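Dropping a prediction and its sequence here:
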Amino acid sequence: MSEIGKLKTVMLKRPNVEVENFTPDMMERLLFDDIPYLPIAQQEHDNFAETLRQNGTEVLYLEQLSAEALDDGGEEVKLNFLEQMLAESGYVAGVTHDALKEYLLSLDTQAMVNKIMGGVRKNELDFVPADLVSAAEEDDYPFFMDPMPNLYFTRDPAASIGDGLSINHMTFAARQRESLFMETIIKYHHRFANKGLNVWRDRN
């Protein structure tokens, strides 16, 4: 990929449920000034992607590559990815961690990736946290795992540099989970793994 030469391949993230899943109260924390209208955002995205294809650019999708990489890596890679994602979402252990893990592993890989990107609402899990005081205090907040609407800014979590790339440590907490997808793709997707691609800087 190049910013000055002919663009051969580009990775995009199609706006999806993560855009609809965040509320005005979450906008500042998730670094948005406004909430996009999903049907229009998808239409504009699809027009953009089709324009790229018509000009000879291969269009890849972050959500598809992520799921394929997890399947390529096998069950252990999938479990490690999920544990890391849960930890970076604030759940290292405990009943909420266990309930989220069980729920997400009950989905097929693509659905699991889509759900993590889109956010996991509290009403999707049929359990009551053991810490009832904390549960009561946070009852108004609708999510166990926040949506990631910034994912469609795919230029931010990684940058192509020569024959390698930098996987970036994101400054803001709301975006730090994003680069885990790119790390997983580069390590395990059959298109990139063991192909001599240099990672000049990892996400840590």
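Yep, it's here.

contacts, neighbours, all on C-alpha from now
OK.

All the strands of this protein, residue numbers only.
In the chain, the strands defined using DSSP state E lie at 9-12, 58-61, 120-121, 143-145, 158-161, 164-167, 198-201.

Could you export those strands as a markdown table, including distance to residue 45 and mean neighbour count?
Listed next are those as a markdown table, based on distance: least, C-alpha to C-alpha, whole Å; neighbours: other C-alpha atoms under 10 Å:
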| stretch | distance to residue 45 | mean neighbour count |
| --- | --- | --- |
| strand 9-12 | 9 | 17 |
| strand 58-61 | 12 | 14 |
| strand 120-121 | 24 | 18 |
| strand 143-145 | 25 | 19 |
| strand 158-161 | 20 | 16 |
| strand 164-167 | 24 | 18 |
| strand 198-201 | 29 | 15 |
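
For residue 133, find the nearest of the ones you listed.
For these, proximity to residue 133 was assessed by C-alpha to C-alpha; strand 143-145 is nearest, at 15.9 Å.

Measure how far the closest one is from the centre of its chain, please.
14 Å (C-alpha atoms, centre = their mean, to the nearest Å).

returning to that earlier point: okay if I get the strands of the chain as CSV plus distance to residue 132?
As requested, the strands of the chain are exported to CSV (distance: least, C-alpha to C-alpha, whole Å):
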stretch, distance to residue 132
strand 9-12, 41
strand 58-61, 40
strand 120-121, 18
strand 143-145, 15
strand 158-161, 40
strand 164-167, 39
strand 198-201, 42
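
For residue 95, which of those is the nearest?
In terms of C-alpha to C-alpha, the element of those nearest to residue 95 is strand 143-145, at 12.1 Å.

here comes the other one, which I'd like you to weigh against the first:
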Amino acid sequence: MDTVRVNNEVGRLKRVLVHRPGPETRRFPHGEFALAFPLRPTSSDFDLARAQDEHDALTAILRAEGAEVVELTELVGETLAFAPEAKDELLDRFLANCRIEGSELTEAATRYMSEAADAEQFVTRLFNGIRYGDTDLDASDRFPLAALTDSAFDPDTFLSSPLNTAFFTRDPLSVIGGGISLNHMYWHDRNREVDLLQTVAEHHPCFADTPQWFGHDSSFHLEGGDIVNLSGHAVAIGLSSRTESLAIDRLSQGLLWGDGSSVTDVYVIEVPQSGNRLHLDAYLSPIDGDTFVVDPLLAREPRVYRLRRARRRGGVRIEPCSEGLARILGAATRGGPVRLIDFGDGGGPMAFEYGNGAAGILPLAPGNLCVCAENLAANEALVDAGMTVHPVSIQEMTVGFGGPNSLCLPLVREDL
């Protein structure tokens, strides 16, 4: 089996990357949770046991449908065990993204990490964060005047905050065809999740020679929720509040001209911004070979651009698409007419369901879908359309920020 290959979003799911929420979700200081969750302002509001039960139910569905489930922490641990020399490289990048300033703080954090007994404990410490109290910075013999005047470090304050949103595995890395995009996240703290995956991509033996279409060192923001594989030759990218046009330019150049890429057409779709829905995959989801779920906000007046190779090597030619979304998607998939399903105009119960991941669907195979259990009207509409649904409750993990697709990074899918 290929290590990575995703030419579409609906072929049978063969391998998927996930992260089960762990103690890192309960370790934020002074009550904060994360900027990514304005609807959940404090860590005490996060029920870890419930979130783990939700995640276990999700992965049980994945396994029952034949997918190999890969845990992020185990994959990073395997990488460091195979290539111990990668540990220092990862730590340097990771601490730089923590914005630790100065030699004393950097050295203290490095000493603490170097004392980890093995790769597993090293990864656990990265996920759980580094408090001042974990280091020797508050030792009275190191800074005696600070200790005497009670102006030393607060032992509960973090030098490196926990990775408490790492269970959203779709965003930091994207698989496009037989290559990957190491994304540049909107929230700076989440770039440390990309650091982990960059280490895997560069040092795990299974990822050797995997092409990279976009580099994490880019100056511009790009997130995986805005990338939707339409076919082996076409990909849709959302122009959203989390993905910049400049990043799409760079990614498109990599896809259209990169060695090993089969992509000939990049469709850039401007993403409406409504409530918690931030990415293209919250408005558009392929669910069968010729069927898409589409939010009426996107379908009503879509603004779409088609990017193809220009004559000059490395250049990109841009054409506005004036057709309706169905014709655009039909051309992208080269499969003839496509069917668009929506769940109504967003009034009544759908006002909740659209904002609760109704379009954030995870296909397990064509027409075989993992969906949010709470979206009763949307799920009924899918069944009426001939789909098989596997409802799962993920409310504790997502708080409405996405559906099951946000919690899973497909690594391998069958071609259609």
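Looks like it arrived, so ask away. For clarity, every value in this text was computed on a predicted model and none was experimentally measured.

circling back: ok, which of the strands of structure 1 comes nearest residue 32 of structure 1?
strand 143-145 (17.6 Å).

That closest one maps to which residues in structure 2?
Under TM-score structural alignment, strand 143-145 of structure 1 corresponds to residues 158-160 of structure 2.

Residue 120 of structure 1 maps to what in structure 2?
By TM-score structural alignment, residue 120 of structure 1 lines up with residue 130.

where's that match relative to residue 108 of structure 2, distance?
Separation of residue 130 of structure 2 from residue 108 of structure 2 (C-alpha to C-alpha, to the nearest Å): 10 Å.

The residue in structure 1 that residue 98 of structure 2 lines up against - nearest residue in space that isn't next to it in sequence?
By TM-score structural alignment, residue 98 of structure 2 lines up with residue 89 in structure 1. When the adjacent residues along the chain are set aside, residue 89 of structure 1 lies closest to residue 145, with 6.2 Å between them (C-alpha to C-alpha, 6 or more residues apart in numbering).

State whether the one you found and residue 116 are indeed in contact, as I suppose.
Yes. Assessed by C-alpha atoms under 8 Å, residue 145 of structure 1 is found in contact with residue 116 at 7.3 Å.

Where in structure 2 does the longest helix along structure 1 fall?
When structure 1 is parsed with DSSP state H, its longest helix is helix 38-54. Per the alignment by TM-score structural alignment, helix 38-54 of structure 1 matches residues 48-64 in structure 2.

For the matching stretch, which outside residues touch it?
20-23, 25-26, 68-69, 364, 390, 392-394, 396-397, 404 (C-alpha atoms under 8 Å, 6 or more residues apart in numbering).

mean per-residue distance, that stretch to structure 1?
Aligned to structure 1 and superposed, stretch 48-64 of structure 2 gives a mean residue distance of 1.0 Å (mean C-alpha distance after the TM-score superposition for structure 1).

Next one: the aligned residue in structure 2 for residue 98 of structure 1 from residue 159 of structure 2, what distance?
The pairwise alignment with structure 2 assigns residue 98 of structure 1 to residue 107, based on TM-score structural alignment. Look at residue 107 of structure 2 and residue 159 of structure 2: by C-alpha to C-alpha, they are 12 Å apart.

Same question for residue 153 of structure 2.
Going from residue 153 of structure 2 to residue 159 of structure 2 by C-alpha to C-alpha gives 10 Å.

Identify each of the helices in structure 1 and give its residue range.
Listed in chain order (using DSSP H), the helices of structure 1 are 17-20, 38-54, 62-73, 75-88, 95-105, 109-118, 132-137, 178-188.

Out of these, flag the one nearest residue 7 of structure 1.
So among the helices of structure 1, helix 38-54 is nearest, using C-alpha to C-alpha, at 8.7 Å.

Correct me if wrong: the match of residue 120 of structure 1 contacts residue 156.
No. Here residue 130 of structure 2 lies out of contact with residue 156, judged by C-alpha under 8 Å, at a distance of 9.3 Å.

Now the corresponding residue of structure 2 for residue 198 of structure 1: closest residue in space that isn't a chain neighbour?
Counting by TM-score structural alignment, residue 198 of structure 1 corresponds to residue 211 in structure 2. Spatial nearest neighbour of residue 211 of structure 2, chain neighbours left out: residue 179 (4.6 Å); criterion: C-alpha to C-alpha, 6+ apart.

what does the one you found align to in structure 1?
Aligned partner of residue 179 of structure 2 by TM-score structural alignment: residue 164.

okay but that match is in contact with residue 192, surely?
No. Taking C-alpha under 8 Å as the definition, residue 164 of structure 1 is not a contact partner of residue 192, at 10.6 Å.

center of structure 2, which residue is that?
The residue lying closest to the centre of structure 2 (C-alpha atoms, centre = their mean) is residue 171, at 1.7 Å.

Which position in structure 2 pairs with residue 71 of structure 1?
In structure 2, residue 71 of structure 1 lines up with residue 81, judged by TM-score structural alignment.
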